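Enquirer: fold the following.
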Amino acid sequence: MRDGQSIETDIATTMLDWYDRHARDLPWRTSAAELNSGARPDPYRVWLSEIMLQQTTVAAVRDYFHRFTTRWPTVDDLAAAPDGAVMGEWAGLGYYARARNLLKCARIVAEEHGGRFPDRYDDLIALPGIGPYTAAAISAIAFDRPETVMDGNVERVAARLYDIHTPLPAAKSELKARAELLTPRLRPGDYAQAMMDLGATICTPKSPACGICPLQSPCAARRAGTAPELPRKMPKTAKPTRRGIVYLACRADGAWLMERRPDKGLLGGMLGWPGSDWKDGAAGAPPVSADWSTLAAEVRHTFTHFHLVLTVRTATVDMGCAPETGFFIPNRDFRPSELPTVMRKAFDLCRER
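Expert: Predicted coordinates for the structure are as follows:
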């Protein structure tokens, strides 16, 4: 029988061989053929893709990634971009704190690192918006450093490979310790992407395709018949529903009354419509005296931790009105595409009435 170290080495070798044949073609990825010809991954594209992919699917990110890299091909280009333009391109991806940190990180890299991303985990994790997973992914994929990259796909593969039944998130430390044993010093970036591809295409959450899995032989959960039920997770609590009001006021010359949300919190720093707090029963005073109408349809939107239902009230206001809050944006400068999704939904309802 082979010792434990040789078994782990065999698993890494098997995964790299599988990746060379079956790697997904992704716009931010440098293929094995390109690497063999001397090309190196672009740290900017690796970083951008990893930030976009946080809590978002590959399918949803592709078009956003293409637009960003076409409009801002380098980190210096992105660092010089206006905040509103970047937020506008980000609209629809959600989790807007990521977009704010994206700009902060790009500007630090441009101004303090000469437009070059640092290559070590400790330096990467010090940058805005880069946590343990993203720092490990950039270090491994862009710079081929032997960091252990743990996303949901890799956690699922490790849980099944070792038949670990401790529920997430309590199992995270155990799963990472197991995954660290597998991470090779040779081609760690390709290995990390191989494990993510395996989880995304074969070792899927439901109905894993164990019959074609390159790790079917060493997989303890396959032998035990427990693969479909792993990894175990703590039961989810039901999301509460919150309610609020938004006020859409259009001046006689076509200007719209907007406000910029506080930097911290949901939709921080972004333009939106004045309105109430998002709490049940929160009325919120109108931002300006006017003859307000209430739309029959409501805005419905889901955030990470709650569902939101917004009542939409509209009014046309006089040129000389003085709002209690917010400021008017001339119609020529108003771009609905740059609004966060929930605010754009309210505008769309107003336009359709």
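Enquirer: CA only for contacts and neighbour counts going forward, please
Expert: OK.
Enquirer: name the SS class of residue 289, please.
Expert: When classified by DSSP: H, G, I helix; E, B strand; the rest coil, residue 289 comes out as coil.
Enquirer: please disregard the earlier target; I meant residue 308.
Expert: strand.
Enquirer: can you check the one 3 residues further on too?
Expert: Here residue 311 is strand, with the state taken from three-state DSSP.
Enquirer: burial of it, as a residue count?
Expert: 19 (other Cα atoms under 10 Å).
Enquirer: next: residue 303.
Expert: When counting by other Cα under 10 Å, one arrives at 12 neighbours for residue 303.
Enquirer: can you give me the strands for the stretch 101-250 of the chain?
Expert: With DSSP state E, counting those that start in this stretch as the criterion, the stretch 101-250 of the chain has strands at 241-251.
Enquirer: all helices of the chain, in order?
Expert: Secondary structure of the chain by DSSP state H: the helices cover 4-22, 32-36, 43-53, 58-71, 75-79, 83-90, 96-112, 121-124, 132-143, 152-161, 172-182, 188-201, 220-224, 341-352.
Enquirer: possible to save these as CSV with distance to residue 283?
Expert: Listed next are the helices of the chain as CSV, based on distance: least, Cα to Cα, whole Å:
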stretch, distance to residue 283
helix 4-22, 55
helix 32-36, 58
helix 43-53, 35
helix 58-71, 35
helix 75-79, 40
helix 83-90, 29
helix 96-112, 25
helix 121-124, 44
helix 132-143, 41
helix 152-161, 40
helix 172-182, 43
helix 188-201, 45
helix 220-224, 53
helix 341-352, 17
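Enquirer: to compare against the first, here's the next sequence to fold:
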Amino acid sequence: MSAPLVTRLLPWFDQHGRKDLPWQHPRDAYRVWLSEVMLQQTQVATVIGYFERFIHALPILRDLAAADEDTVLALWSGLGYYRRARFLHRAAQICVEQHGGELPRDFDALRALPGIGRSTAGAILAQAHGLRFAILDGNVKRVLTRYHGIHGHPGESAVERQLWLHAEAHTPVTRVADYTQAIMDLGATLCVRSRPRCGDCPLAGDCIAYRDDLTAQLPSRKPGKSIPTRATVMLILRDSQGRVLLERRGPQGVWSGLWSLPEATDPDGAWRIAQQHAQIDDVQTLTPFTHVFSHYRLNIEPLLFDRATAQRGIADNPQLRWCSASELGALGLPAPVRALLLQINDAS
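Expert: A predicted model of the protein is given here:
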């Protein structure tokens, strides 16, 4: 089956493929790796700006390894799934310690690094070095699922094993980097989830989903389940200089290790926490909002304690700091917290 797919896909790529993405010039292992990790759960259009900012600040792997965690998280802030950034950071340090400051060209050695799975390792070796390794990201799963008419959610282990067999079979010996980019591009631009552009697809003649009018049903959706809702009260303690009190979150749970706002379960608890950190006169209830994670919704009630006077001891606590608006950009902050603080500063 590989010859028909490759012989149709590569000419389409030569004419319509994306060849001006920032990680393609140059297409070295570090840039490919960074882009692959950023593109997990995130669209290309969103990633481009983050990639350019990240690579400008940390242009080579050794720079990433030497950076402190706050710098890495600040550059990542807004992309979400911050565990990816921590894995990047730690993997870079391991590469300096064990691989001469470079990503290894050995598949098993790559997979042993934090955050690098089978598809990411294959993408690095295929795109940066032209080695014959298959990939199976979300776009490729969608293309192969429809092309071969595979039913069942692609995240199920049996379905994924079947898709990997097809991915391996279709990967050519030559032009591996172009093929890898081509099948990702096809999934991202034509074989999209909703309303795929089958009339423009070079694979439509052999596509089972197109033939059997199954493009709306394939890939099969993950069995649905209700998303729980949680609630929190965020404390915005702002002193007379306009600085806001931030608290570094613990190593577990959502936003682990990021700087955020102190939280409470209810307004009374918020008052008690506020009085532990500062002398306060009044409080203003701001407009509540909801932030949606992949596995739950978080209802956030912000309380603004303005003109607060810091209690003694905060300067001695490394998990607390008063931060001016100009300092926010250098810290890793959760996206909704950053947006909330910017909104408050703009309104001041």
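Enquirer: if we can go back for a sec, in JSON lines: the helices of the first structure, plus mean neighbour count and distance to residue 252 of the first structure.
Expert: Listed next are these as JSON lines, based on neighbours: other Cα atoms under 10 Å; distance: least, Cα to Cα, whole Å:
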{"stretch": "helix 4-22", "mean neighbour count": "16", "distance to residue 252 of the first structure": "59"}
{"stretch": "helix 32-36", "mean neighbour count": "11", "distance to residue 252 of the first structure": "58"}
{"stretch": "helix 43-53", "mean neighbour count": "21", "distance to residue 252 of the first structure": "39"}
{"stretch": "helix 58-71", "mean neighbour count": "15", "distance to residue 252 of the first structure": "35"}
{"stretch": "helix 75-79", "mean neighbour count": "21", "distance to residue 252 of the first structure": "37"}
{"stretch": "helix 83-90", "mean neighbour count": "18", "distance to residue 252 of the first structure": "25"}
{"stretch": "helix 96-112", "mean neighbour count": "19", "distance to residue 252 of the first structure": "32"}
{"stretch": "helix 121-124", "mean neighbour count": "17", "distance to residue 252 of the first structure": "50"}
{"stretch": "helix 132-143", "mean neighbour count": "24", "distance to residue 252 of the first structure": "48"}
{"stretch": "helix 152-161", "mean neighbour count": "24", "distance to residue 252 of the first structure": "51"}
{"stretch": "helix 172-182", "mean neighbour count": "16", "distance to residue 252 of the first structure": "57"}
{"stretch": "helix 188-201", "mean neighbour count": "23", "distance to residue 252 of the first structure": "53"}
{"stretch": "helix 220-224", "mean neighbour count": "17", "distance to residue 252 of the first structure": "67"}
{"stretch": "helix 341-352", "mean neighbour count": "17", "distance to residue 252 of the first structure": "16"}
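Enquirer: so which of the ones you listed is nearest residue 258 of the first structure?
Expert: helix 341-352 (10.5 Å; Cα to Cα).
Enquirer: quick check: closest non-adjacent residue to residue 160 of the second structure.
Expert: residue 154 (5.5 Å; Cα to Cα, 6 or more residues apart in numbering).
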